[in-house]
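Student: only the shape, not the letters, is given here:
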């Protein structure tokens, strides 16, 4: 097999999920190389695969592609039939905008609510994190209204949903409740068979570490 995706622990690695989902959507057969995070040899292991020293990294047909956004764009270009980006130019531009916003922003949410799919521990959010939640909820609502009010952000599952799926996980873990459309979107993602496949694998992992350390 000439395709390998190198990822971190499925319970914790939100960026790995963002690469794994579109790879599965594209229908590729691939090997998974899971590197446990926060161990003494983690950096050394990752560097043996990834020039950036970070996961995820995709090895495909002799090419090395790192960073979840680059991987998603690479797959969308290579496998247009997978529908990772909308066909319509305006919708595609909007999808790229909200993907880039997720990729670059929401630092308060990331810091205060790290992904931990096996956990459920509601917390009181800081003002900065509440602003992130409000912005994400607005993104979801705008896209869902344009797509007809229910379902995935652009009607069918795509790269935008892959990038916001870890947010759904965070909201579930920390008891964060968006508005009605946002809650419907969370249910859509949580019922998505690919998301369920990843979640079930995360629950079976034996590695754990203290996220507050």
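Tutor: That came through fine. These numbers come from a predicted model, not from an experiment.
Student: please count neighbours and contacts with C-alpha atoms only from this point.
Tutor: Fine.
Student: next, the buried residues of the helix of greatest length in the chain.
Tutor: With DSSP state H applied, the helix covering the greatest number of residues in the chain is identified as helix 127-146. By neighbour count with 16 or more other C-alpha atoms under 10 Å, helix 127-146 contains the buried residues 129, 132, 133, 136, 137, 138, 140, 141, 143, 144.
Student: looking at those residues, which one is closest to residue 73?
Tutor: Proximity of the buried residues of helix 127-146 to residue 73, judged by C-alpha to C-alpha, is greatest for residue 143, which lies at 19.9 Å.
Student: with adjacent residues omitted, what lies nearest to the closest one?
Tutor: Spatially, and ignoring its direct neighbours in sequence, residue 143 is nearest to residue 153 (5.3 Å; C-alpha to C-alpha, 6 or more residues apart in numbering).
Student: can you check residue 53 too?
Tutor: Taking C-alpha to C-alpha, 6+ apart as the measure, residue 53 lies nearest to residue 47, with 4.7 Å between them; neighbours along the chain are not counted.
Student: now do the strands in this protein.
Tutor: Per DSSP state E, the chain carries strands over the ranges 3-8, 31-35, 57-60, 63-66.
Student: turn those strands into CSV, columns for mean neighbour count and distance to residue 72.
Tutor: Listed next are the strands of the chain as CSV, based on neighbours: other C-alpha atoms under 10 Å; distance: least, C-alpha to C-alpha, whole Å:
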stretch, mean neighbour count, distance to residue 72
strand 3-8, 21, 12
strand 31-35, 15, 17
strand 57-60, 22, 10
strand 63-66, 17, 10
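Student: let's bring in a second model and compare:
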């Protein structure tokens, strides 16, 4: 059975991607939770992850780090990770890779923090470009492959890679088209996403550097996390 190392569900967008993929597709795995440490988690995470980062997947004597590498490794034994149609699969891989390597302004301004609600001070031109590109990608996938998911009828890796964005939209009240907002809500209502959200809100561990980022970008208007 796979062992998947993850960090705090409230904050860790990178951990969410492979976790929601495995959980959502019913692929057996053991969750190994290692919380972020104050200061630096690098040395502690190095005990299981060569990069000192999460997520990290261990399969017997094989260790796979990085969310995209984990996805491709799992897909070797579980082809449902990607769409069966070749064109849809090519599009899905491209969109997932774009999410994996891009959207830096969205990541930096709107850090994942599922248990709070924040009013942004401003939406810069760079942030708006990222939002617009997300909207464009989602609308294209839903239209081209018929929905309800980005590459067709089934939830696949491309949807998993955008699951953190669905939470960011909720946290920061980001404005997208009705089509994109409906898709984000569809993701949030998936049983795996609801399970992650409830666990994230229920966490009492706080990562102060993550929380401190809020003051730099907006105003905290609601904190739903457990005390």
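Tutor: Here it is on my side, so go on. Source: prediction; values computed, not measured.
Student: nearest to residue 111 of structure 1, of the strands of structure 1?
Tutor: Closest to residue 111 of structure 1 of those is strand 3-8 (C-alpha to C-alpha; 17.8 Å).
Student: residues contacting that closest one, please?
Tutor: Strand 3-8 of structure 1 has contacts (C-alpha atoms under 8 Å, 6 or more residues apart in numbering) with 13, 16, 20, 29-37, 49, 55-61.
Student: repeat that with 7 Å
Tutor: By C-alpha atoms under 7 Å, 6 or more residues apart in numbering, the residues outside strand 3-8 of structure 1 that reach it are 16, 30-37, 55-61.
Student: just give me the mean distance for that strand relative to structure 2.
Tutor: Once the two are superposed, strand 3-8 of structure 1 sits an average of 1.1 Å from its aligned residues in structure 2 (mean C-alpha distance after the TM-score superposition for structure 1).
Student: circling back to that earlier point, now distance to residue 207 of structure 1 too, for the strands of structure 1, in a markdown table please.
Tutor: Formatted as a markdown table, the entries for the strands of structure 1 read as follows, by distance: least, C-alpha to C-alpha, whole Å:
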| stretch | distance to residue 207 of structure 1 |
| --- | --- |
| strand 3-8 | 11 |
| strand 31-35 | 10 |
| strand 57-60 | 21 |
| strand 63-66 | 24 |
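Student: between those strands, which one is closest to residue 188 of structure 1.
Tutor: Taking those one by one with C-alpha to C-alpha, strand 3-8 is closest: 24.4 Å.
Student: circling back to that earlier point, pull the most distant pair out of the contacts of strand 3-8 of structure 1.
Tutor: Considering C-alpha to C-alpha, no two members of the contacts of strand 3-8 of structure 1 lie farther apart than 37 and 61, which are separated by 26.5 Å.
Student: the more surrounded of those two?
Tutor: residue 37 (20 against 10; other C-alpha atoms under 10 Å).
Student: quick check: the more buried one touching residue 9?
Tutor: Yes. Under the criterion of C-alpha atoms under 7 Å, residue 37 of structure 1 lies in contact with residue 9, with a separation of 6.4 Å.
Student: now the residue mapped onto residue 173 of structure 2 from structure 1: how far from residue 168 of structure 1?
Tutor: Using TM-score structural alignment, the equivalent of residue 173 of structure 2 in structure 1 is residue 175. Note on residue 175 of structure 1: its distance to residue 168 of structure 1, by C-alpha to C-alpha, to the nearest Å, is 10 Å.
Student: what about the two, which has more around it?
Tutor: Taking neighbours as other C-alpha under 10 Å, residue 175 of structure 1 and residue 168 compare with residue 168 leading, 23 against 14.
Student: what residues are up against the more buried one?
Tutor: Listed by C-alpha under 7 Å, 6+ apart, the contact partners of residue 168 of structure 1 are residue 186.
Student: how about the strands of structure 1, which one is nearest residue 187 of structure 1?
Tutor: For the strands of structure 1, the distance to residue 187 of structure 1 is smallest for strand 3-8, at 25.1 Å, taking C-alpha to C-alpha.
Student: helices along structure 2, start to end?
Tutor: Along structure 2, the stretches classed as helices by DSSP H are 13-25, 42-45, 67-77, 86-101, 104-109, 125-145, 157-172, 178-188, 191-202, 208-217.
Student: mind putting these into JSON lines with distance to residue 117 of structure 2?
Tutor: Formatted as JSON lines, the helices of structure 2 follow (distance: least, C-alpha to C-alpha, whole Å):
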{"stretch": "helix 13-25", "distance to residue 117 of structure 2": "16"}
{"stretch": "helix 42-45", "distance to residue 117 of structure 2": "29"}
{"stretch": "helix 67-77", "distance to residue 117 of structure 2": "26"}
{"stretch": "helix 86-101", "distance to residue 117 of structure 2": "23"}
{"stretch": "helix 104-109", "distance to residue 117 of structure 2": "14"}
{"stretch": "helix 125-145", "distance to residue 117 of structure 2": "18"}
{"stretch": "helix 157-172", "distance to residue 117 of structure 2": "5"}
{"stretch": "helix 178-188", "distance to residue 117 of structure 2": "15"}
{"stretch": "helix 191-202", "distance to residue 117 of structure 2": "12"}
{"stretch": "helix 208-217", "distance to residue 117 of structure 2": "10"}
